[in-house]
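K.L.:
give me the fold of what follows.
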Amino acid sequence: MDELNLIQKISVFALPVIFAITGHEAAHAYAARHFGDNTAYLEGRMTLNPLRHIDWIGTVLLPLVCVAVGGFIFGWAKPVPVRFGNLRHPKRDMLWVSAAGPGANLLMAVLWALMFKLALGMNNDYTEPLALMAQAGMLINVMLMALNLLPIPPLDGGRMLMSVLPNRQAWQLSRLEPYGMWILIALMFTGLLSLLMNPLIKACYRFLNALL
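P.N.:
Here you go, the predicted structure:
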């Protein structure tokens, strides 16, 4: 995609970024309600409507800047409110509610891979734009999934780890939550974030390539 100008890159990435972040948050809301917490549902967040999830800085401005300068695509939506104490089995069910977001990204990556395969089989004016958008969809969903699976609270991976750790260790890990964003920023600026994410990203792309 290096040959695309800025407007073309924005056109290619806009829908995949919005769908990836919206689907991620909506999946948390659906899972939370399934396991007993109606908080997100009552606040109107159990929806695929992007306007209910968009954070104008994290969902729109920051990803656009990342696309413009190239490299790591970073962003977020408004977090779906989940009261883990309302879940039927709070510690156990926290695992599934947290896993729902990355799971949705994996599903969307698969759908974009199938869209890419469809685009390659076409021979018209839509072939190249559809293929480029599908590539963007795979990229953003794989990266968002890998990022959120890092075992750092409040990321999903951190909450999943808290769910399976003994209570004392889970409590100790939870104390990192106020510093989670600063830890991420430090990892990003030192280059360690890419090193931590790359094994999972490569494994996901091997899986997607097998589908093609």
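
K.L.:
hey, let's count contacts and neighbours off CA atoms from now on
P.N.:
Will do.

K.L.:
helices or strands up against the helix or strand encompassing residue 93?
P.N.:
Under the criterion of DSSP states H and E, residue 93 resides in helix 90-120. Helices and strands touching helix 90-120, by 3 or more CA pairs under 8 Å, 6 or more residues apart in numbering; DSSP states H and E, are helix 6-34, helix 127-148, helix 156-164, helix 192-211.

K.L.:
can you do 7 Å?
P.N.:
Counting by 3 or more CA pairs under 7 Å, 6 or more residues apart in numbering; DSSP states H and E, the packing neighbours recorded for helix 90-120 are helix 6-34, helix 127-148, helix 156-164.

K.L.:
tell me how many other residues surround residue 86.
P.N.:
The number of residues packed near residue 86 is 15, by other CA atoms under 10 Å.

K.L.:
for the comparison step, fold the sequence that follows:
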Amino acid sequence: MQGLSLIQKLAVFVLPLVFAITVHEAAHGWMAKRLGDKTAQMLGRVTLNPLKHIDPVGTILVPLGLYLLTGFMFGWAKPVPVNWNNLHKPKRDMGLVALAGPGANLIMALIWSILVYAGALMLESFAWLGVPLVLMGVTGVLINTILMALNMLPVPPLDGGRVVYSLLPPKQANAYSKLETYGLLIVLALLMTGLLGFILEPVVAITIMILPASDIVANLIPVILSPARS
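P.N.:
Purely as a prediction, here's the structure:
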């Protein structure tokens, strides 16, 4: 299959990206509510309405800039506020709230992979619907698996860092939490040295392998990531 045009790439990227980052944040709020903190609910953040989660920089400017520079679109939503003191067991529940976001991405990757399979079944008789469904599904799988893997890095304030904090003894947890000041710098350093891709790629690949239609997804990822054709 040939590379996609600019309009086609935008069409298959926008919806999966918006839902990946908004459902991720809504899942944090939903889990916090279940564990005793209703801050996110009171602020209207336990919702799938993307407008409630959009961050002008992370949801619009950064994805657009990345796409123009690299051909790939990625971003983030406004973090969901959580008052850890309201949780039933703050230290333990912090980890559960953190896991909810990547867990939601894994579920969405599964849903998108099922849509890839459904789209593939339509290719012979309904290609006009099957082709865009397959391409959007592959994009949804890729975005959600990357977002899941990235957020599970054990670097605070990423979700993986919160999970590690919740598992450590109090003294070690307090020392570990001081890394949060340097969290963004650590991620940027990993990105600039190429180590971030080295770390994430196996996690993404293994996750895709266990999903339905994994062969279709693997074969079409190069098409999705290839530069837009004129």
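
K.L.:
and the helices and strands packed on helix 90-120 of structure 1: which comes nearest residue 84 of structure 1?
P.N.:
Nearest to residue 84 of structure 1, of all these, is helix 6-34, at 8.3 Å by CA to CA.

K.L.:
for the aligned residue in structure 1 for residue 53 of structure 2, list the residues it contacts.
P.N.:
Using TM-score structural alignment, the equivalent of residue 53 of structure 2 in structure 1 is residue 53. Applying CA atoms under 7 Å, 6 or more residues apart in numbering to residue 53 of structure 1 gives the contacts 22, 77, 78.

K.L.:
how close does residue 53 of structure 1 sit to residue 102 of structure 1?
P.N.:
Distance from residue 53 of structure 1 to residue 102 of structure 1, counting by CA to CA, to the nearest Å: 16 Å.

K.L.:
then residue 63 of structure 1?
P.N.:
Distance from residue 63 of structure 1 to residue 102 of structure 1, by CA to CA: 18 Å.

K.L.:
neighbour count winner among the two?
P.N.:
A count of neighbours by other CA under 10 Å puts residue 102 above the other of residue 63 of structure 1 and residue 102, at 27 against 23.

K.L.:
wait, doesn't the more buried one sit right on residue 145?
P.N.:
Yes: between residue 102 of structure 1 and residue 145 there is a contact under CA atoms under 7 Å: 4.6 Å.

K.L.:
nearest the geometric middle of structure 2, what residue?
P.N.:
Centroid-nearest residue in structure 2: residue 147, 2.7 Å away (criterion: CA atoms, centre = their mean).

K.L.:
in structure 1, what residue corresponds to that one?
P.N.:
In structure 1, the residue matched to residue 147 of structure 2 (TM-score structural alignment) is residue 144.

K.L.:
shouldn't residue 119 of structure 1 be in contact with residue 130?
P.N.:
Yes: applying CA under 7 Å, one finds residue 119 of structure 1 in contact with residue 130, separated by 5.9 Å.

K.L.:
ok, back up a step: out of the contacts of residue 53 of structure 1, which is nearest to residue 123 of structure 1?
P.N.:
Nearest member of these to residue 123 of structure 1, counting by CA to CA, is residue 22, at 31.2 Å.

K.L.:
next one: the nearest residue to the closest one once chain neighbours are set aside from residue 151 of structure 1, what distance?
P.N.:
Spatial nearest neighbour of residue 22 of structure 1, excluding adjacent residues (CA to CA, 6 or more residues apart in numbering): residue 50 at 5.5 Å. Counting by CA to CA, the gap between residue 50 of structure 1 and residue 151 of structure 1 amounts to 27 Å.

K.L.:
which elements pack onto the helix or strand that contains residue 41 of structure 2?
P.N.:
Residue 41 of structure 2 belongs to helix 39-42 when elements are defined using DSSP H and E. If contacts are counted by 3+ CA pairs under 7 Å, 6+ apart, helix 39-42 of structure 2 sits against no helix or strand.

K.L.:
give me the stretch of structure 1 that that helix matches.
P.N.:
Residue span in structure 1 matched to helix 39-42 of structure 2, by TM-score structural alignment: 39-42.

K.L.:
superpose on structure 2 and give me the mean offset of that stretch.
P.N.:
Per the superposition on structure 2, stretch 39-42 of structure 1 and its aligned residues are separated by 0.8 Å on average (mean CA distance after the TM-score superposition for structure 1).

K.L.:
ok, now stretch 101-116 of structure 1?
P.N.:
Counting by mean CA distance after the TM-score superposition for structure 1, stretch 101-116 of structure 1 comes out at 0.2 Å.

K.L.:
may I see the buried residues of that stretch?
P.N.:
101-106, 108-116 (16 or more other CA atoms under 10 Å).

K.L.:
what comes into contact with it?
P.N.:
For stretch 101-116 of structure 1, the surrounding residues in contact (CA under 7 Å, 6+ apart) are 20, 23-25, 27-28, 131, 134-135, 137-138, 141-142, 145, 148, 208.

K.L.:
what do you get for stretch 81-90 of structure 2?
P.N.:
Contact with stretch 81-90 of structure 2 is made by 32, 35, 36, 37, 39, 40, 93, 94, as judged by CA under 7 Å, 6+ apart.

K.L.:
out of these, who has the most neighbours?
P.N.:
Result: residue 32 is most packed of these (other CA under 10 Å), 30 neighbours.
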